[in-house]
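In: model the following, please.
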Amino acid sequence: MRKTIFITGASSGIGQATALYFVEQGWNVVATMRSPEKQDVLTDSEQLLVLKLDVEQPETFDAVIDAALAKFGKIDALLNNAGYGQHGLFEATTAAQIQRQFSVNLFGTLEITRALLPHFRKQKAGHIISITSGVGRVTVPLVSIYAASKFALEGFCESLSFELSAQNIKVKIIEPGNIATNFEQTTKANFAVDENLTDYSKYLQQMDEVFKGIYSGGGSTARDVAATIFEAANDNSETLRYVVGSDLQPLIDIRNNGTDEAYMQVLRDTFAPKG
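Out: Next comes the predicted model:
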């Protein structure tokens, strides 16, 4: 019997790439997204079911899960992928923007996980796989709210992994570094700005050049992340964190193996104000 993965945020990027990858590997896929009508890459088939799901509307989750079970009979893995990046100066970020960042990236993930746990407990098996971010471990400027949501998600998953081990349910974290998707364009569209905050102008210009250099260096692909997610869903190990991207691992190594002062100095060398 084919295994089944339930994916949130599957309309593009990592979610879409993962849906396609798992179908190729012989899995059934429940690909959920807020607006299925806005994409034409994923379509219903014997192995693939596309459903409407907004992680900010937990009252709809049971009906979506029921539809997935009616189609495939069981769910073996949940991929918490839905999310977005609220970037910009913290001082320019509104309370509404902060609330929505946590509503999507954290609270929505918690609630869809809660909704699927009874199914996993009943079958005494399951994988809960969550996409966090490199900035859930190593922060950079202008992502304070996004990083806060991902740090929180990291803590949730780490703690949850212990209690769910009693139910033979595995918890996995995927930490992408620089990934070639439309994420950068989306975050630019959501960038928090306040024209009155001119004191930051010089620093913002400096960071714009720094980040151009970082993004121009390339990175992993969404398919690379999908392959790592597939590994996490199948390796039957107790591994919690899976890092994707050669740009991220050296910084994590510095954080894990050195002093906090040394780690912070490495980041200050790149991100501290110049001049």
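In: from now on I want contacts and neighbour counts done on CA atoms only, so please keep to that.
Out: Will do.
In: the stretch 151-275 of the chain: strands as residue ranges?
Out: With DSSP state E, counting those that start in this stretch as the criterion, the stretch 151-275 of the chain has strands at 169-176, 179-180, 220-221, 241-244.
In: ok, longest helix in this structure?
Out: helix 144-164 (DSSP state H).
In: next, the angle from that one to strand 169-176.
Out: 160 degrees (axes from the mean of the first three to the mean of the last three CA atoms, to 10 degrees).
In: ok, back up a step: now, of the strands of the stretch 151-275 of the chain, which is deepest in the fold?
Out: strand 169-176 (a mean of 25; mean count of other CA atoms under 10 Å).
In: circling back to that earlier point, now the longest helix of the chain: buried residues?
Out: Within helix 144-164, the residues that count as buried by 16 or more other CA atoms under 10 Å are 144-151, 153-154, 157, 160-161, 164.
In: same check on stretch 227-246?
Out: Buried residues in stretch 227-246, counted by 16+ other CA under 10 Å: Ala227, Thr228, Ile229, Phe230, Ala232, Ala233, Arg241, Tyr242, Val243, Val244, Gly245.
In: would you turn the residues you listed into TSV with distance to Ala77?
Out: Output for those, formatted as TSV (distance: CA to CA, whole Å):
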residue	distance to Ala77
Ala227	15
Thr228	14
Ile229	10
Phe230	10
Ala232	10
Ala233	7
Arg241	16
Tyr242	16
Val243	19
Val244	20
Gly245	23
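In: let's see this one next to it:
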Amino acid sequence: MAIQPVWFITAASSGFGQAIALSALRRGHTVIATARNASRIQDLAAAGAHTLAFDVTSPLSTIEGVAKQVFAEHGRVDYLINAAGYILEGSIEEVSPEEVYDSFNTNVFGTMNTVRAFLPHMRAQPLADNGVRGVVATFGSLGSWRGSAGFGVYSMTKWCCSALGESLAAELEPFKIKATVIEPGYFRTGFLNPGTRVSSKARVDAYEDENTPTGKTRRAIVKTDGNQLGDVKKGAEVIVDMLSSTGVASGKELPVRVMLGSDTEKVVRDKFASTIGILDEWKEVIRSTDSPLN
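Out: Down below sits the predicted model:
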């Protein structure tokens, strides 16, 4: 008998979490959609999802209890989607230690603890029909590739999530569990809405100046909100295709990075070009620090 794929999705109340849940449901898969407040995902419950209150910043023991409950009720998790995260807007000088910790706690530590809690069960579950035991996806960003004035902490967390995805891909390969990091550009979600975006409480007048990179970023965020290039429904369809090796990804191996949006493509290509330029300009100095060969 065919194994019914099971998805566990954090932060499914909006954005990519919600869109991935709906895409998986349309394909007849089992979806466990979660949010800090389950009342915010009643639309997914109406669409056929199992819903659960889940906060990625809970203690590890609590998250382990949730994982145990999920596997007891559903038997397996084929796709573990870590979509929880938010942007902290503020210059490095302005953000407080508490604001930085809270950002890392949701965007990085929460993802790590969720993965840690679910992996023992995923490693023990039978292979799916496609020969894969499971897939773990973290969420990076265009910001995984480019630090920018005004949201440096966000970029820091997303670089971490991309490193986490790459590391997991190597660690989990012997167990036939795949891992990847999803790196979207600017997609038209509520991510930049004033009610969702978090700004540092402290404000330094020097960074409010519109002529500074930080000041320009602050005004650009307002203009970008609601006018992002990416279509989240299209992005979610591609994500589900790629994670399940179906549709546009049929017959292809899951890459370690799922990049979405022409804006991400440009940032990554520019990053490679500028980095190669640094290597070329400084190659003799770079190599001069090696120990002599014996």
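In: okay, the strands of the stretch 151-275 of structure 1 in a markdown table with distance to Phe120 of structure 1 next?
Out: Shown next, in a markdown table, are these (distance: least, CA to CA, whole Å):
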| stretch | distance to Phe120 of structure 1 |
| --- | --- |
| strand 169-176 | 7 |
| strand 179-180 | 31 |
| strand 220-221 | 30 |
| strand 241-244 | 21 |
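In: out of those, which comes closest to Ile98 of structure 1?
Out: strand 169-176 (21.8 Å; CA to CA).
In: follow-up on the earlier one: quick check: the two most widely separated of the buried residues of stretch 227-246 of structure 1?
Out: Maximum distance among the buried residues of stretch 227-246 of structure 1 (CA to CA): 18.7 Å, for Ala233 and Gly245.
In: need the counterpart of Glu163 of structure 1 in structure 2.
Out: Mapped onto structure 2 by TM-score structural alignment, Glu163 of structure 1 lines up with Glu171.
In: where do the strands sit along the stretch 1-150 of structure 2?
Out: Under DSSP E, counting those that start in this stretch, the stretch 1-150 of structure 2 gives strands at 6-9, 30-35, 50-53, 79-82, 88-89, 134-139.
In: Thr275 of structure 2 is nearest to which of these?
Out: Using CA to CA, the nearest of these to Thr275 of structure 2 is strand 134-139, at 23.5 Å.
In: quick one: list the elements packing against the closest one.
Out: strand 79-82, helix 110-124, helix 152-172, strand 177-184 (3 or more CA pairs under 8 Å, 6 or more residues apart in numbering; DSSP states H and E).
In: how much does the last one stray from structure 1?
Out: Aligned to structure 1 and superposed, strand 177-184 of structure 2 gives a mean residue distance of 0.7 Å (mean CA distance after the TM-score superposition for structure 1).
In: who wins for proximity to Thr18 of structure 1 among the strands of the stretch 151-275 of structure 1?
Out: strand 220-221 (11.2 Å).
In: and the closest one, which stretch of structure 2?
Out: Taking TM-score structural alignment, strand 220-221 of structure 1 hits residues 230-231 over in structure 2.
In: and for the matching stretch, what are the contacting residues?
Out: Here stretch 230-231 of structure 2 makes contact (CA atoms under 8 Å, 6 or more residues apart in numbering) with Gly185, Tyr186, Phe187, Arg188, Gly261.
In: so what's the alignment partner in structure 1 of Glu99 of structure 2 closest to, chain neighbours aside?
Out: The alignment partner of Glu99 of structure 2 in structure 1, by TM-score structural alignment, is Gln97. Computed as CA to CA, 6 or more residues apart in numbering, the closest residue to Gln97 of structure 1 that is not its neighbour in sequence is Gln86, at 7.4 Å.
In: how many neighbours does the aligned partner of the one you found in structure 2 have?
Out: Using TM-score structural alignment, the partner of Gln86 of structure 1 in structure 2 is Leu88. If you count neighbours by other CA atoms under 10 Å, Leu88 of structure 2 ends up with 22.
In: OK, contacts around Ser11 of structure 1?
Out: Contacts of Ser11 of structure 1 by CA under 8 Å, 6+ apart are Ala31, Thr32, Met33, Ser35, Pro36, Gln39, Leu42.
In: for it, give its distance to Asn182 of structure 1.
Out: Separation of Ser11 of structure 1 from Asn182 of structure 1 (CA to CA, to the nearest Å): 12 Å.
In: summarise which helices and strands the longest helix belonging to structure 2 is packed against.
Out: For structure 2, the longest helix by residue count, based on DSSP H, is helix 262-287. On a contact count with 3+ CA pairs under 8 Å, 6+ apart, helix 262-287 of structure 2 meets no helix or strand.
In: that helix vs strand 177-184, what angle?
Out: Computed by the same axes, to 10 degrees, the angle between helix 262-287 of structure 2 and strand 177-184 is 110 degrees.
In: how far is helix 262-287 of structure 2 from where the chain is centred?
Out: How far helix 262-287 of structure 2 lies from its chain's middle: 24 Å, per CA atoms, centre = their mean, to the nearest Å.
In: what residues sit buried inside that helix?
Out: Asp263, Thr264, Glu265, Val267, Val268.
In: as JSON lines, these with distance to Ile3 of structure 2 would be great.
Out: Rendered in JSON lines, the data for the buried residues of helix 262-287 of structure 2 read as follows (distance: CA to CA, whole Å):
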{"residue": "Asp263", "distance to Ile3 of structure 2": "37"}
{"residue": "Thr264", "distance to Ile3 of structure 2": "35"}
{"residue": "Glu265", "distance to Ile3 of structure 2": "36"}
{"residue": "Val267", "distance to Ile3 of structure 2": "39"}
{"residue": "Val268", "distance to Ile3 of structure 2": "37"}
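In: ok, now how distant is whatever residue of structure 2 lines up with Phe230 of structure 1 from Gly17 of structure 2?
Out: When structure 2 is aligned by TM-score structural alignment, Phe230 of structure 1 is paired with Val240. According to CA to CA, Val240 of structure 2 and Gly17 of structure 2 sit 11 Å apart.
In: quick one, which of the strands of the stretch 1-150 of structure 2 is packed in tightest?
Out: strand 134-139 (a mean of 27).
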